[in-house]
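>>> Turn this into a structure:
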Amino acid sequence: MQTLERNYSDKWKEYERDFDHAVAEEVIRDVAYYRTLLSNIIMIGAPNEDWVLVDTSLRQYHDRILHACEERYGTKPPKAIILTHGHFDHAGSAKKLAEHWQVPVYIHEAEMDYVTGKKAYPPGDPTVGGGLISLLSAAFPTKPVHLEKMIKPLPNDGTIPHLKEWRYIETPGHTPGHISLYREKDQIFIAGDAISTEKPESSWSVIFPFQHIYGPPAYFTEDWMTAEQSVKKIAALNPSVIIAGHGIPMHGEMMQKELKELATNFIDQAIPKHKRH
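Predicted coordinates for the structure are as follows:
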């Protein structure tokens, strides 16, 4: 246990020193992602065009995110920030980035209380197993984020401001108002935490990111039956590319096969055998 904690601490220090290497990786011409220590941020928009940021990682990452965005877009700010949900590793830098760029932040209406100081998420569940991150999850921040002056609810018709070709898909279960983003013309799917492409409970997966399709991070998932229905909804879309909040983007036959298997066998593959609730 102490060895794992030291390895995780060493990896964090490496990220602290790695500011100059905060560079987005392009998935296709108008979609890129930047992999932070715990989660991904996604940039939608080609260089020299209007763009939108999806998720904002941890609170400590705003400078690195700015660096990665400026490497791709120069000083041109995004039109908006979209949050898949309000957990600390997805909304952590939202306030500083929105203030820096003077842009609005959007989230599903069912998440609004968690990002306007009204409601806290349930604490992480260290009993779910799977690795060091699960064990540490009870100490993860769950208090409501205060974005009152900049946060707006997404339209209730599935459209996304400033992203005409995209729509959001309601994928609750991990949180009550969790969303994913989907573009039908090329079937690109931005999953947030509805599914993962690395084992999110394990610190080894952060260091050695082997690609597989997993369920949502177990230590923070609130409603497993609803999460199962969300995964079935994702599988029915038959995405060509999945960019998850945790893990490296996946595409191809193996991804589609594993996604269908997860949707079919969700109870056995995703739901922890031991959990607090």
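
>>> rest of the way, CA atoms for contacts and neighbours
OK.

>>> And the contacts of stretch 137-154?
86-88, 95, 98, 103-109, 112-126, 160-161, 219 (Cα atoms under 8 Å, 6 or more residues apart in numbering).

>>> which among the residues you listed end up buried?
Buried members of those, counted by 16 or more other Cα atoms under 10 Å: 86-88, 95, 98, 103-108, 112-116, 120-121, 123-126, 160-161, 219.

>>> longest helix of this protein?
helix 2-17 (DSSP state H).

>>> Check which residues of it are buried.
Those would be 8, 11, 15, for helix 2-17 by 16+ other Cα under 10 Å.

>>> compare with the first, here's sequence two:
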Amino acid sequence: MNNNLNDMNYGSDYKYIPATSLRSGDGIEVTPDLYMHTIQIVNIALYGDPQNSDFVLIDAGMPKSAKKIIAVAEKRFGTHCRPSAIILTHGHFDHVGAVIELIEHWQVPVYAHALELPYLTGVKDYPEPDATVNGGFIAKVSPFFPQEAIDLGAHVKALPTDGTVPHMPGFRWIHTPGHTPGHISLFRAEDGALIAGDAFVTVKQESLYKVLLQQKEISGPPRYFTTDWLAAFHSVNTLEALKPTIAITGHGVPMMGEELTTNLQKLTNEFEQIALPNQGKYLN
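The predicted structure is shown next:
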């Protein structure tokens, strides 16, 4: 890994976003080796046995949240713990908000899908958020969210093409585009554990009220940032076909068992009614 830390920067629109939920600061041990923690309005996941200090961080939270993420990791894995890798489901601001500070603190490699790398190496900005979609206040204010590419330089690498996930034995990454071109989800067949990212979520992310309360309901990817709805539909179908038994999503609380099975089937069967906005500039 190139150890020159000066080659990294956030976009010029990078800033703290004063949005939160009642679950901010809460954590849930979803399986003995999977822990989910809510940072304001987004979730991070930590993979690893808490009896030792070897772990992997999945996604990197909101802007200015590095100290919180480090504290969460050290509480679970011990003081001065250091992850083997950071895996990014995608590069939106609320999933990479602290990644540069975490790289600097931990000297850790970052992995993402090859199609996501342009947004993580300063090459390409994300399309503008679509504030015209229906759903609530967060959708309306989405143009104020950071959208410019960040540049991690040589610190970010493409995930292995064979589907394996570095330092996460038993998991494979699955390309689940739609929300972004290089969006991925992580799945472990042994126990049906799914880290879905924003391929689908368990809260209506467009609604400030529902986000604040973390009101649980199956939903498609956040509407204001989703640019390919046909791909998003196919991605949800791909994940439903895996028959996951437990799901950690980028937004909302974990869903498991019969509740997850029933709701994922409902989302695939009623995707147009549940997920698609009534209007929007990215509707296929």
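
>>> Where helices are concerned, which of the buried ones among the contacts of stretch 137-154 of structure 1 count?
Short answer: those in helices (DSSP H) are 88, 95, 98.

>>> just curious, which of those residues is nearest to residue 200 of structure 1?
residue 88 (14.5 Å; Cα to Cα).

>>> sorry, back to before: tell me the residues of structure 2 aligned with the helix or strand following the longest helix of structure 1.
Using DSSP states H and E, the helix or strand that follows helix 2-17 of structure 1 towards the C-terminus is strand 25-28. Strand 25-28 of structure 1 corresponds to residues 28-31 in structure 2, going by TM-score structural alignment.

>>> can you check stretch 183-196 of structure 1 too?
Going by TM-score structural alignment: stretch 183-196 of structure 1 matches residues 188-201.

>>> Just the buried residues of that stretch, please?
188, 192, 193, 194, 195, 196, 197, 198, 199, 200, 201.

>>> What is the equivalent residue in structure 2 for residue 48 of structure 1?
Using TM-score structural alignment, residue 48 of structure 1 sits opposite residue 51 in structure 2.

>>> er, residue 143 of structure 1 actually
Match for residue 143 of structure 1 (TM-score structural alignment): residue 148.

>>> Identify, from the ones in helices among the buried ones among the contacts of stretch 137-154 of structure 1, the entry nearest to residue 225 of structure 1.
Closest to residue 225 of structure 1, out of all of these and judged by Cα to Cα, is residue 88, at 23.3 Å.

>>> That closest one contacts residue 59, correct?
Yes: if you go by Cα atoms under 8 Å, residue 88 of structure 1 and residue 59 touch, sitting 7.5 Å apart.

>>> Can you show me the strands along structure 2?
Ranges of strands in structure 2, per DSSP state E, are 27-31, 34-39, 42-47, 56-58, 85-87, 110-112, 156-158, 171-175, 184-188, 193-197, 246-249, 255-256.

>>> okay, and the last one goes to which residues in structure 1?
So that's strand 255-256 of structure 2. Strand 255-256 of structure 2 maps onto residues 250-251 of structure 1, going by TM-score structural alignment.

>>> superposed on structure 2, where does the matching stretch end up, distance-wise?
The superposed stretch 250-251 of structure 1 is, by mean Cα distance after the TM-score superposition for structure 1, a mean 0.7 Å from where its aligned residues fall in structure 2.

>>> same question, stretch 228-237 of structure 1
Averaged out, stretch 228-237 of structure 1 is 0.4 Å away (mean Cα distance after the TM-score superposition for structure 1).

>>> Report the buried residues of that stretch.
Quick answer for stretch 228-237 of structure 1 (16+ other Cα under 10 Å): 228, 229, 230, 231, 232, 234, 235.

>>> Which one of the residues you listed is nearest to residue 77 of structure 1?
residue 234 (30.6 Å).

>>> Show me what that closest one aligns to in structure 2.
Per TM-score structural alignment, residue 234 of structure 1 is aligned with residue 239.
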